[in-house]
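**Q** sequence and predicted model, in that order:
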Amino acid sequence: MHMRKEKQATARMRHLFERAGFGATPADIADAAQSPVRKVVRMLFKQSESYTPFTIIDPEEYSPKKQLKNMAQNGMLDRESLKTRIKENAELVRDLNVAWLDQMASGKGALREKMALFWHGHFACRAQGRNGLVMQQYANVIRQHALGKFGDLLIAVSKTPAMLQFLNARQNKKNAPNENFAREVMELFTLGRGNYTEHDIKEAARAFTGWSSNIDGEFVFRQQAHDTGEKEIFGKTGAFTGDDVLTMLLNQKQTARYITGKLYRYFVNEQEDKQRVDTLADAFYRSGYDITQLMESIFTADWFYEPANVGAHIKSPVELLAGMRRTLGVQFDQPQPQVFVQRTLGQTLFYPPNVAGWPGGKNWIDSSSLLFRMKLPDYVLKAAEVNIRSKDEADVNAELLAKRGKNQFTTTINWDEFEKPFQRVNDEELPETLATYLLPYPLQPVQQQLLAKTLKPGQTHSERIRTLTAALMSLPEYQLS
C-alpha cells in the first residue's frame, strides 16, 4: 500500500513538473513527492519570482542606428553590407534561440519560461531581416510579464517594435489606416474570432494610428499620424486612442474567457471542460487578470491530476528537446543541432509560421516528424549522425545550419545525477520504476517485453539504467505529458 502511494505521488509530481515547466531530474521529482502538491506549486512560483533579461545581443553594438550607419556608403545603402547585416542578425536570433532553450533546460525559473513559451505562441511574432535586437526585447517583455497581470503584458507586447513591425502598425496612418494590428489584437490576442464586428476593427485601426517605433527601437506615438476624430467602438463613441482600445478590450469578460480557455487547452487538456473554464475565467476577470493566481488555481486543483488529463498533451518540439535536456542534464557542444531539431520538427523559436502561432496538438505529428521524434533520444544520447533534411529549408536560418557537422549531435550527459534515485532499485523493478519518472502511463506487458530485449547479458546496474532510459524515451508514450 505504502509503495503504491509513493508511486502515485511520484507520478503526480512528474505530471506537475512536465506541465508547469520542462520536466525535472528524477532526484527533484523524488524529493518533491515527499511534500503536498500545494507546497511544491508554491515553490515553483517562488523559483520563478525573479527575472533576468537576456543580454545576448549588445544594444550598443547592434543598435539600429549603428547598423544603418555601418551599411550606408555615400548616403546610400550598400547591398553587400546589407546582406552581411541580415546574415549576422539571423545568427544573433539563433544565439538568442539557443540561450532561451538553455534557460528552459536549466530548470531555473522553469514556470516563468514555460509561461513565456505559451505567450510566444499567443503573441506570435516572427524575426524579420535586420532585427535581432528587437527580438531580444520582445522575448524579454513576454518573459518579464509572463506571470504578472495580463493587461500589463498585452500593453507591453503590443508596443514592442518587433510586434509593431510584424503587424504593419507603422504603416497605420490617419489618411490610410492599416487594419492588420487592430484585427489581430481582437481576433488573436483578446476576444477571439466572432466577438467583434468589422466596424469595430475599422474604427479601432483609426485609434491605433500613430503607433510606431524610432530608430533606437523604442515605442513612439507620432501625434501627426494619429486620427483625432471620433470613433465608434463596441457601441461607444469618443476620440479614442490605441490605449483606450486596449482598456476596452480588457473590460470585456470575453477576453478573460478567451485567454482562460486557451491556457486550459495548453496546460490541462485540449478537450475543454466548459463549466471549469467558465469558473476559472470569472475568477481571472475579478482578479484583474492575475496570471499567477489563475495558474496556481489550475496546478493545485484535484482535477488537474485526474487520469483524463495525464498524458493528454503532445509535447511541442521545444518542450520535447528542453525536457530531455532537463531530465538528463544534456549539454550540446554546438548550437546548430538544437536549431536543426526545432526546424525538423516544425517549431523554431522566434519563427512561428504566422500571426496565429503554432497550432499545436496533433498538428505536431506527421509521418516524417514522428520518425525523427522517436529517434531523437538515440541521436542525443549516443551522439549519432543524422541523415534527415529539416523542414523549411528555404528559411533564413538554412544557410547557417548548412555548415559542416550540423547534424552531428555531440553531447555531454549528467548520468551520475540522473541515476541517483535508482541505485538501490533491483533489476526486476528497474523498468517500471524508471517509467514512473519518464512516462505518463504505467508500462504494459508488451512494453516490458520490448524493454527486456534491449538489455544485454553482463551489463552493470548503471549500464542497465542507461539502456532502459534510452529505450523508454524512444517509446511513443514519451511524446506525451
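**A** Everything's here; your move.
**Q** from now on I want contacts and neighbour counts done on CA atoms only, so please keep to that.
**A** Fine.
**Q** any buried residues in stretch 411-418, and which?
**A** Buried residues in stretch 411-418, counting neighbours by 16 or more other C-alpha atoms under 10 Å, are found at 411-413, 418.
**Q** so what touches it?
**A** Residues from elsewhere that reach stretch 411-418, judged by C-alpha atoms under 8 Å, 6 or more residues apart in numbering: 25-27, 327-333, 380-381, 383, 466.
**Q** now those in a markdown table, with secondary structure and distance to Asp427?
**A** Listed next are those as a markdown table, based on DSSP: H, G, I helix; E, B strand; the rest coil; distance: C-alpha to C-alpha, whole Å:
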| residue | secondary structure | distance to Asp427 |
| --- | --- | --- |
| Thr25 | coil | 21 |
| Pro26 | helix | 17 |
| Ala27 | helix | 19 |
| Thr327 | helix | 21 |
| Leu328 | helix | 20 |
| Gly329 | coil | 24 |
| Val330 | coil | 25 |
| Gln331 | strand | 28 |
| Phe332 | strand | 31 |
| Asp333 | coil | 33 |
| Val380 | helix | 25 |
| Leu381 | helix | 22 |
| Ala383 | coil | 26 |
| Arg466 | helix | 13 |
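**Q** here comes the other one, which I'd like you to weigh against the first:
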Amino acid sequence: MPPVSEKIQLQHLAWRAGFGAPLPVIAEWAGKRRKDIVNKVLIGPRKAAPAVVEVINESALPDYRKAKEMNAEERKKLRQMNRQGIKELNIAWTHAMINTEHPLQEKMALFWHGHFACRTQNVYFNQQLLQVIRENALGNFGALLTAVSKSPAMLAFLNNQQNRKQHPNENFAREVMELFTMGRGNYTERDIKEAARAFTGWGFDGTGHFVFRERIHDNGVKEVLGKRGNFNGDDLLKILLDNKQTARFITAKLYRYFVNETAVDEAKVDMLADKFYHSGYDIKSLMREIFMANWFYDDQHIGSRIKSPVELLVGMRRSIPLEFEREEVMLVFQGILGQQLFYPPNVAGWPGGRNWIDSSSLMFRLRLPQVILYAQELRTRPKDITPEMGEGQNYKRTLELNETLRRLYARRVNATINWDAYMQQYRDIPRERLASEIAGALLVKNTGAGKTLLDKYADASSRENYIKTVTIDVMCTPEYQLC
C-alpha cells in the first residue's frame, strides 16, 4: 500500500482535531514540521479560555428556593424560560463550534459532553455544566471530573441531592465509577455502597451553587477499592484517580473517538494510558502523544469514523459560510439525525459509530446538502427524544420539545449562503482541475467521486455554478459521511 500523502495526513488531523479545514489552512500547514502543526492545533491562536456561551445571566434567574411557592402562571413562565433557554444554548454552542479559531477545544468539549452525559431541564444548570466542560476540555482530567461532579446539573441528574447519611442514594456513586472513571467490572457493589456514603452531603443551594451539607454527611469510616478512611467526596475522587484503571478507561474511550472506533490497538492504549497516568492526567499531553504518533496517520485510521450529526452539520457550515433565516432548524437537523445537544439518550451518552446510521438518517444525511444549499423543504420528521428514565416532572417537558420540533419540520430551509467566500479558495485552480480539487478538499478518502462522474451531474453553464454543483454533489456522497 502506498504511503499516505502529506495532504491527506493534514486533512485527517484537521477532521479528528476539529471539524475539517479549508484548502488555505491545509496549504499553510503543508511543508511544516508536524510538531509545529500539532502545537498550533493544541494551543489555538491564543492561550485564552474559550469565550463564555451564555444565554441567561445569573442575575436574571428566579429564586429556586421559592419554586414550591410559585403559582401556576409563575411555574408556566419558568418552564417556558427553561425550554426556550436550552434551545438558545444549543444554537449558541453550535455557533461557537462553527466560528471557533480553536476547533480542538470545541471538539474535546463535544467529546466530554457525551462522556459526562447529563439531562436537566434547567437552562442555567446546563449553561454552568457546558462552561465547566469547555474550560477544562484540554486541561487536567482530575479538575474536570471534580468540577463536573460538583455541578448542580450532574448532582440533580444523578440524585445526589437526595444522598444523606440516613438514606444513602447510590446513583451518583455508581455512575461516577462506571461511566466517568473506571468502567464497569472494576469495582464491587460494596465499593459503590461505601462510595455513596462518601458523597453524602454533596448538593446545591437555591441559587444553583455547590454546597457541602455537613449535617447530612456520613462521617463514619468507609472502605473503597481496598482503602479505609473517613472519606468525603473529594477523597473518593482522588482514590478513583489514583487507580490506574481510570487512566486506562479514559484513554481507551479517547482512542476510539479520535483514532479508530472499531480497530483498537490495546498495546497502544496501554502505552498511552501509562503516560496519561504519570502526567497527572494532563489531557493536552495525551492528545499531543496521539497526534504526534506516526501510527495515527496510518491508512487504516483515515476515513474510518462516521461523523456524528453535530460534526457533520458543523463541518458543513465551516466549509461553506451561511446563516439560516431561522437558526432553530439546526435543532430539527439534530433531531432527525439523532444527536440533540443537551439531550443524550441515557446516562451512557450517545453510542456513536454505526449507531449514527439507520435507513432514515442515512437517506437524510445524503440529502442534507441539497436541503440546505438548494433551499428545499424539510420533509423528514425529527426522531422523538425518548424521556430519560426517572425524569419525573421533566418527562412532560421532553414531550413538549418533541412537539416543538415537529412543528418546525415542514418548513422550507432558507439560508443566506456566502458562496463568494467559498469560491475564493478555488480562484487560482484551472477549470480542468476543479472537480478533483473540490473532492480532494472535502473528502479524506475518495473512492467514487471522480471527475468524470462529477462532470456528468455538474452545471457547467458558468465557473461559479460548476463549483457550487460539484461541491454539493461531493457533500451528498457516502464518503462525505466519513472522517
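**A** Cool, the structure landed. Predicted, not measured: the structure shown is a model, and the values here were computed from it.
**Q** hang on, the earlier thing: which of the contacts of stretch 411-418 of the first structure are buried, as a PyMOL select command?
**A** The buried residues among these can be selected in PyMOL (16+ other C-alpha under 10 Å) with this line:
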select buried, resi 25+26+27+327+328+329+330+331+332+380+381+383+466
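**Q** relative to Lys40 of the second structure, how far out is Trp419 of the second structure?
**A** Distance, Trp419 of the second structure to Lys40 of the second structure, using C-alpha to C-alpha, to the nearest Å: 28 Å.
**Q** same question, Ala247 of the second structure
**A** To Lys40 of the second structure, Ala247 of the second structure is 25 Å away according to C-alpha to C-alpha.
**Q** of the buried residues of stretch 411-418 of the first structure, which belong to strands?
**A** Members of these lying in strands (criterion: DSSP state E): 411-412.
**Q** please convert the buried residues of stretch 411-418 of the first structure to CSV, extending it with distance to Ile314 of the first structure.
**A** Output for those, formatted as CSV (distance: C-alpha to C-alpha, whole Å):
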residue, distance to Ile314 of the first structure
Thr411, 25
Thr412, 26
Ile413, 25
Phe418, 24
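**Q** what is the nearest of the contacts of stretch 411-418 of the first structure to Met13 of the first structure?
**A** Minimum separation from Met13 of the first structure among the contacts of stretch 411-418 of the first structure (C-alpha to C-alpha) is found for Pro26, which lies at 10.1 Å.
**Q** residues touching that closest one, list them.
**A** Counting by C-alpha under 8 Å, 6+ apart, Pro26 of the first structure touches 327, 418-421, 437.
**Q** and with 7 Å instead?
**A** 418, 421, 437 (C-alpha atoms under 7 Å, 6 or more residues apart in numbering).
**Q** please list which of those are preserved in the second structure.
**A** Retained in the second structure (both residues aligned by TM-score structural alignment, their matches' C-alpha atoms under 7 Å) from those: 421, 437.
**Q** and the contacts of Pro26 of the first structure as a markdown table, adding distance to Tyr266 of the first structure?
**A** Shown next, in a markdown table, are the contacts of Pro26 of the first structure (distance: C-alpha to C-alpha, whole Å):
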| residue | distance to Tyr266 of the first structure |
| --- | --- |
| Phe418 | 28 |
| Pro421 | 30 |
| Tyr437 | 22 |
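**Q** the helices in the stretch 201-350 of the second structure, which residues?
**A** Assigned by DSSP state H, counting those that start in this stretch, the helices in the stretch 201-350 of the second structure fall at 233-242, 244-258, 266-278, 283-292, 309-319, 329-337.
**Q** kindly report the same for the stretch 51-200 of the first structure.
**A** Along the stretch 51-200 of the first structure, the stretches classed as helices by DSSP H, counting those that start in this stretch are 64-71, 79-106, 110-122, 132-144, 150-158, 161-166, 180-184, 198-207.
**Q** how about those helices, which one is nearest Val341 of the first structure?
**A** Among these, helix 79-106 sits nearest to Val341 of the first structure (C-alpha to C-alpha), with 11.6 Å.
**Q** and the residue nearest to the spatial centre of the second structure, how far is that from Thr94 of the second structure?
**A** Centroid-nearest residue in the second structure, with C-alpha atoms, centre = their mean: Leu110, separated by 1.9 Å. Distance of Leu110 of the second structure to Thr94 of the second structure, computed by C-alpha to C-alpha: 10 Å.
**Q** counterpart of Met473 of the first structure over in the second structure?
**A** In the second structure, Met473 of the first structure lines up with Met475, judged by TM-score structural alignment.
**Q** helix, strand, or coil at the residue nearest to that match when sequence neighbours are not counted?
**A** Take Met475 of the second structure and drop its neighbours on the chain: the residue closest to it by C-alpha to C-alpha, 6 or more residues apart in numbering is Pro369, 6.3 Å away. Of the three states, Pro369 of the second structure takes helix under DSSP: H, G, I helix; E, B strand; the rest coil.
**Q** want to throw the contacts of stretch 411-418 of the first structure into JSON lines with distance to Ser81 of the first structure?
**A** Formatted as JSON lines, the contacts of stretch 411-418 of the first structure follow (distance: C-alpha to C-alpha, whole Å):
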{"residue": "Thr25", "distance to Ser81 of the first structure": "46"}
{"residue": "Pro26", "distance to Ser81 of the first structure": "50"}
{"residue": "Ala27", "distance to Ser81 of the first structure": "51"}
{"residue": "Thr327", "distance to Ser81 of the first structure": "43"}
{"residue": "Leu328", "distance to Ser81 of the first structure": "43"}
{"residue": "Gly329", "distance to Ser81 of the first structure": "40"}
{"residue": "Val330", "distance to Ser81 of the first structure": "38"}
{"residue": "Gln331", "distance to Ser81 of the first structure": "35"}
{"residue": "Phe332", "distance to Ser81 of the first structure": "32"}
{"residue": "Asp333", "distance to Ser81 of the first structure": "31"}
{"residue": "Val380", "distance to Ser81 of the first structure": "38"}
{"residue": "Leu381", "distance to Ser81 of the first structure": "41"}
{"residue": "Ala383", "distance to Ser81 of the first structure": "38"}
{"residue": "Arg466", "distance to Ser81 of the first structure": "50"}
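**Q** from the contacts of stretch 411-418 of the first structure, pick the one nearest Trp364 of the first structure.
**A** Taking C-alpha to C-alpha as the measure, Trp364 of the first structure sits nearest to Val380 out of these, at 19.9 Å.
**Q** and whatever residue of the second structure lines up with the closest one, what does it touch?
**A** When the second structure is aligned by TM-score structural alignment, Val380 of the first structure is paired with Ile372. Residues near Ile372 of the second structure by C-alpha under 7 Å, 6+ apart: 413, 415.
**Q** returning to what we had before: need the helices of the stretch 51-200 of the first structure in a markdown table with distance to Ser48 of the first structure, can you?
**A** Below are the helices of the stretch 51-200 of the first structure laid out as a markdown table (distance: least, C-alpha to C-alpha, whole Å):
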| stretch | distance to Ser48 of the first structure |
| --- | --- |
| helix 64-71 | 32 |
| helix 79-106 | 12 |
| helix 110-122 | 5 |
| helix 132-144 | 10 |
| helix 150-158 | 16 |
| helix 161-166 | 25 |
| helix 180-184 | 29 |
| helix 198-207 | 36 |
